[in-house]
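Student: Sequence isn't available, so here's the structure alone:
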């Protein structure tokens, strides 16, 4: 699994960080920072919730 983040689309609303703070952070530039691009499968549920919570659809999970 791989996390993809479209930093150009990101508006820094922080929903991903609220849902999965171990994996996402709103950086100093107001855009998402992905801490672990290839997370373990055991985190899929939390990451799916975080991706689905993004109101501007800036995040994707790829297999």
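Tutor: Looks like it came in fine. Predicted model, so just to flag it, every value in this text is computed and none were measured.
Student: Could you use CA atoms for every contact and neighbour count after this?
Tutor: Noted.
Student: Quick one: the strands in the chain, in order.
Tutor: 2-5, 24-26, 32-34, 59-62 (DSSP state E).
Student: Leaving out sequence neighbours, find the closest residue to residue 46.
Tutor: What sits nearest to residue 46 in space, not counting adjacent residues and going by Cα to Cα, 6 or more residues apart in numbering, is residue 20, at 6.2 Å.
Student: From residue 1, how far out is residue 31?
Tutor: 22 Å (Cα to Cα, to the nearest Å).
Student: the more surrounded of these two?
Tutor: Shown here are residue 31 and residue 1; by other Cα atoms under 10 Å, residue 31 has more neighbours (19 against 13).
Student: Below is structure B, check it against A:
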């Protein structure tokens, strides 16, 4: 599984980095920065919650790798 963020859709709510801080951080403007694109199988539920919590659906989790 691979994480992506569409910065054109993102409004900087911060839910992703609040819910999954091992995978997201924020830049100086409050927009998400992905720390780790590849999902660890043990972290699936908290990353899925972070993805599902994005109001703009800017954060996605896709099958596959880099």
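Tutor: Looks like it arrived, so ask away. It should be emphasised that the depicted structure is a prediction, and the values quoted were computed from it without experimental measurement.
Student: Could you verify my assumption that the residue nearest to residue 46 of the first structure touches residue 47?
Tutor: Yes. Taking contacts as Cα atoms under 8 Å, residue 20 of the first structure lies within contact range of residue 47: 6.5 Å.
Student: With neighbour numbers in mind, choose between the two.
Tutor: The neighbour comparison of residue 20 of the first structure against residue 47 (other Cα under 10 Å) goes to residue 47, with 24 against 18.
Student: Contacts only, for the more buried one.
Tutor: 19-20, 61 (Cα atoms under 8 Å, 6 or more residues apart in numbering).
Student: check the fit of the longest helix anywhere in the first structure onto the second structure and give the mean distance.
Tutor: Criterion DSSP state H: the longest helix present in the first structure is helix 44-53. Helix 44-53 of the first structure, aligned to the second structure and superposed, deviates on average by 0.5 Å (mean Cα distance after the TM-score superposition for the first structure).
Student: so where is that helix in the second structure?
Tutor: Aligning helix 44-53 of the first structure against the second structure (TM-score structural alignment) gives residues 44-53.
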